[in-house]
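Colleague: Based on what follows, work out the 3D shape:
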Amino acid sequence: MGKILVTAYLLFSSIIAFADKPDTVVINNNQSTLLTNRYFYELEDTNANLTINNVLNKEFYVIKNTLPTFKYTKSTTWLKFNIKNDSTAPFITISIAASVIDEFDLYYIDNTTTNIRHLVPDNAHNDQVTQNIMFINCPVLPGTSNTIYLRIKSSAPNVIPIKVYGTYAFLKSRNIENITTGVIIGVFIVMALYNLLLFFIVGDRSYIYYVCYILFFGLSQVLKRGYGGNLFTTDKTILNNYIIPLVRVLFGYSILLFISEFLQLKQNLKRWYKYYLLLYAIYSILLVAVLCGMVVTAYNLITISTCITSVSLLIIGAHLYFGNGFKPAKFFMLGWGIFLISILISVASNRGFIPYNNLTTEIVVYSSVLELILFSAALAEKINFYRFQKNESQNFALAVAKENERLITQQNILLENKVRERTNELIATNKNLSVSIDNLMSTQKQLIDNEKMASLGQLTAGVAHEINNPINFVSSNIAPLRLDFDELFVLLNKYDDALNNPEQSSLLSILNNYKQKIDINFIKEEITILLNGIEEGANRTAEIVNSLRAFSSTDEQILKTTDINKSILNNLLILRSTIPYYIEIKPVFDKLEPLHCYPGKINQLIINLINNSIYAIKAREHHSDESVMIITKDYADHISIEITDTGIGMSDETKQRIFEPFFTTKSIGEGTGLGLSIVFGIIEKHRGNIEVISSPGNGATFIVTLPKNLA
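Modeller: Predicted structure coming up:
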């Protein structure tokens, strides 16, 4: 009984094997055959590490799909089939679409030598007519047959359309393909140029986004047909792993931008528009996958994002047309619906869900041409829509204008009477206003003079303090200096007594005793020290007087040449007594040429800015590392003075108003609000500029720019 079952199993297996045995591909001169599962066995090489010697010992199997297909994890596939040459040519052409195929080569056993032959695509060094397709001319003598082993490698999930041609059939097929591709490219170029022209005429951004959409869509179709080597690079890895998916990402972005602008989604979707932005996020994730080299993931995401985007845009178009009555969405919905169906058919064909044939292969191209026509009609409809809106708005504006004209006529009569009344009132008011303006100008001049006097009073107190120190230094040295001179005079008198009375030896003894008592060397040193101190006090007093002389000319109207660095130092000398001990003054001066300016005005400007910085620092509750940095810089046509403090800073609102007259942040009685207004007037008089950089709690920087060519 067991032997009978074994025999029956072997017999059944033989029948199944015989039934599944593929046919031989027979090719004549004008024939081409698509390599389906009727003709080949398949061997999956997931790790891509099998060689032809390994493959010869492996068991191939028959697949259920009509065409060989790369699944989501498969990287390399081996196909085994028999081929018979019934043509007159000594070889048969085996071709595969070049798009997204990384490697394609062929092995066969030479019938004459029994050696294994390896062939690679012939078009690697061929003319441009056949560079868009990978093909191999396999030597098979007429009337003979051979077993062929094909190795195909790709990282993208897709079907593998392989065709076997006779010589004449291959050349004819290539010519038709090139003509078809040329026509398609021509259509895309014409549509792009036409809409680009409309963009320059109409100015609607929809057209420029539509041009981008056409260009990237056309480019993706050209790459799909295998023309990437002509446009970008012959390196299949770079082309398939980066350029092709990157173009599809850009194509997706162009679709989203065009639809958003064309359908006015920001206005029509309103609160739902943020969900539309998620489509951008999907393509951004896809872009990251491409740039990170995640090829399989990228191609899978391309399929997913294409389906999601297509369905989402169709729903949006239907909502705008049926829900909001947005007429331009009608042609868009029709064109996009056709395009969506073609994409779904193409994706299903590429995944092996429906038969792969010429119609399913080219359906996206055919539908895209129809879609371009419908989209162009949609854009034209949008222009009509805008024209209708414009006409309505013009008619409404005309009606409003007529009504306004009527009302204006009535109002003019009333206004003329009121104008007469108001004119008489204004004449009387102008008289009073002139008096008020004169009073105001007088008051303003008085306030400015008061500001000057206040600054002068502050400076006077400081100068008195500064002069008092060196004067005290001089006066304190006079008393000990007089004592030293008195002792020297006494010593000289004793010398005279000793010289005049040589016979009295006691006088010499008294002289020597007194000399030792007063310590003549100490007196010499003390006199020198006291005289140096008096000289230093006198010099400091002279410096203060010179600084006051420079500051005293605040009302001069004559341009003079002034050393800006020296002016700053003089003003610092005057202000030294008003600067608290915890504030460090840090001058950093560039080498400046003498500047033509109004020296007194510049001194007043420097005094006011430094005083403001000191006040801002004093206003802080706690003091630590406080400083005022004064920097001068020399440029080709101007100089700059930068005064930076560590004070309390100011807000943007305060910065906008600090140069307004009478505006102040100081307490009542501490300032008139005219200091920075005067500074601004001085800078305008010098045709310069001032910039303020500050924020609350971070101090302030005043940058004054003065031209060199004021003369």
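Colleague: When you work out contacts or count neighbours from here on, use the C-alpha atoms and nothing else.
Modeller: Noted.
Colleague: Look at the closest residue to residue 88 other than its chain neighbours and say how many residues are nearby.
Modeller: Take residue 88 and drop its neighbours on the chain: the residue closest to it by CA to CA, 6 or more residues apart in numbering is residue 142, 5.8 Å away. By the other CA atoms under 10 Å criterion, the neighbourhood of residue 142 contains 17 residues.
Colleague: which residues does residue 142 contact?
Modeller: 85-91 (CA atoms under 8 Å, 6 or more residues apart in numbering).
Colleague: what's the closest of the residues you listed to residue 694?
Modeller: residue 91 (83.2 Å; CA to CA).
Colleague: With adjacent residues omitted, what lies nearest to the closest one?
Modeller: residue 139 (4.2 Å).
Colleague: my guess is the one you found contacts residue 92, does it?
Modeller: Yes. If you go by CA atoms under 8 Å, residue 139 and residue 92 touch, sitting 6.5 Å apart.
Colleague: if you count what's nearby, which of these two comes out ahead?
Modeller: Counted by other CA under 10 Å, residue 139 and residue 92 do not tie: residue 92 has more neighbours, with 27 against 16.
Colleague: a strand runs through that one, doesn't it?
Modeller: Yes. Assessed with DSSP: H, G, I helix; E, B strand; the rest coil, residue 92 lies in a strand.
Colleague: and this one, so I can compare the two:
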Amino acid sequence: MISIITFIWAFFQALNPVILNGEIVLLDRYEYLILEEDKDIKFQEIIERNDFTKIDQQSKNFGINNDVVWLKYVVENNSEKEGKYFYINNSSLDSLELFVVSENEILESYVGGRLVDFYSKPILSKSIIFDINLPIGKTSEIFLKVKSVNKKIITSTITNRNYLENLINRENILFGIFTGVIVGLFFYNLFLFFSVRDKLYLIYVIHTVLVWFAQSSILGFTQEIFWPNVVWLNLRSGVIFSSLVSIVGIWFLRVFLSTDKFIPKLDKGFYFIYLVYAFILVNAFFFSITVSYQTLLVTQSIVVLYVLLAAFAVQKQGYRPARYYLLAWSVFMLGIFLFVLSEMGIIPTNDLTAYIMPLGSALEVVLLSFALADKINILKKEKEKEQAERLRVLKENEQLIREQNTMLEEKVRIRTDELEQALRNLQNTQSQLVSQEKMASLG
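Modeller: Here you go, the predicted model:
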């Protein structure tokens, strides 16, 4: 009975407009309509349709597909200003069209998304923002058309410029902290590579750079910094760098934990994973980016478990560096799982799931740096132990040589005494013979 009452209340609540009388209003009541990509419908037909589905929640994941999603918001502007900012908390949406309608008449229309001209945005940012005008004291309908190959998770807010600038500054600060951590680890380990000439440090440096590009692409910062209007890269950078960082990460694992030595059977499985990532990359470059993104999400979920299994198997054999790797990968694995679950719509999208991947990646590279340092200490101790063993062997050899020299000297002394005694005997015998010859001559 309670559930029926709740449903009826939600139904009628969705029909009521969202009142705009404050600075920040979250549009958590709206209707949606999903159309197939190949259906070309005029906007006037969209206005007249009555098969929109009502919903009462902050955000909804419409999946990773090629469908076109229409959202309909009913708002009443009771504030003193017409100008408002319509903000969407998902910078990875490709193409959006927004229409302001009153009494079935289009008042304003706008375009947005990451594929539009970056410098035409009302606020230069990776975020998707529309500068809209809403009639004062009237009820308006806002229609939003969303086309995107990535996740279609839309959380909409109508607010003012000051709020948006503060929000953007906060995101920039967090991203700056993340970048500072990555840059510091990059130069530190690059210096170690040139010092010790161990290829493991070079792999780690490459991995660190790709971690930054992968997370920056997911958050939309690479578009803002490097290629604001390169449509091809804007569409594919997230998939490309996520695949590359996974490939190099597995390479680092295999070298760091010597999987070919400790777990040769499991190590062979990584070659199959390489093939899957190669398929994702080829498909992203030449065919369907949507299929690549869907495959990547499933692959990431399987790979994190397989890597965890491999690291645990190595650690079980008593290899100490595997403990630190397990810790680093467990943190990263948690971030990947939460991110994938939010991308698939299994768990709701919020600030935690939005920033869990950069946080998990930063912690991972930091912990992997600790793991490398620990491995240096282990190698140093092993080298010291090896040097001590060599020194012990050298001392034993030196002692043996000394004892052999002493024995040789003793033998030489004894032999010399014997020769001297023989010489004396020979001299005595010779003297006796001489005396006998003299006596014989006298006789």
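Colleague: circling back to that earlier point, got a markdown table for the contacts of residue 142 of the first structure, with neighbour count too?
Modeller: Below are these laid out as a markdown table (neighbours: other CA atoms under 10 Å):
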| residue | neighbour count |
| --- | --- |
| 85 | 23 |
| 86 | 20 |
| 87 | 22 |
| 88 | 14 |
| 89 | 16 |
| 90 | 16 |
| 91 | 18 |
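Colleague: mind giving me CSV with those residues and columns for distance to residue 383 of the first structure?
Modeller: What follows is those, written out as CSV (distance: CA to CA, whole Å):
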residue, distance to residue 383 of the first structure
85, 61
86, 61
87, 59
88, 61
89, 60
90, 62
91, 59
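Colleague: for these, which one is nearest residue 431 of the first structure?
Modeller: residue 91 (112.3 Å).
Colleague: just the strands in the second structure please.
Modeller: 18-20, 25-26, 29-35, 53-56, 60-61, 68-77, 83-88, 95-102, 105-112, 128-133, 139-147, 153-154, 156-159 (DSSP state E).
Colleague: can you check the stretch 601-711 of the first structure too?
Modeller: 626-634, 638-645, 689-694, 700-707 (DSSP state E, counting those that start in this stretch).
Colleague: Now do the third one: which range of the second structure does it align onto?
Modeller: Strand 689-694 of the first structure falls opposite no residue of the second structure when the two are matched by TM-score structural alignment.
Colleague: Does residue 541 of the first structure touch residue 472 like I think?
Modeller: No. Taking contacts as CA under 8 Å, residue 541 of the first structure lies outside contact range of residue 472: 11.0 Å.
Colleague: Could you pull up the contacting residues of residue 354 of the first structure?
Modeller: 345, 348.
Colleague: one more time with 6 Å
Modeller: Neighbour list for residue 354 of the first structure: residue 348 [criterion: CA atoms under 6 Å, 6 or more residues apart in numbering].
Colleague: Distance check, it against residue 65 of the first structure.
Modeller: Going from residue 354 of the first structure to residue 65 of the first structure by CA to CA, to the nearest Å gives 10 Å.
Colleague: hmm, back to that, between residue 541 and residue 472 of the first structure, who's got more neighbours?
Modeller: Per other CA under 10 Å, whichever of residue 541 of the first structure and residue 472 has more neighbours is residue 541, with 19 against 13.
Colleague: On the secondary structure side, give me the element for that one.
Modeller: Here residue 541 of the first structure, judged by DSSP states H and E, is contained in helix 520-551.
Colleague: Where does that helix end up in the second structure?
Modeller: Under TM-score structural alignment, there's no match for helix 520-551 of the first structure.
Colleague: try stretch 561-574 of the first structure
Modeller: Using TM-score structural alignment, stretch 561-574 of the first structure pairs with nothing in the second structure.
Colleague: Quick check: the gap between residue 30 of the first structure and residue 167 of the first structure.
Modeller: Residue 30 of the first structure is 7 Å from residue 167 of the first structure, by CA to CA.
Colleague: higher neighbour count, these two?
Modeller: residue 167 (22 against 14).
Colleague: Going toward the C-terminus from the helix or strand hosting residue 490 of the first structure, what's the next helix or strand?
Modeller: Using DSSP H and E, residue 490 of the first structure falls within helix 358-500. Remark: after helix 358-500 of the first structure, the chain's next helix or strand is helix 505-518, criterion DSSP H and E.
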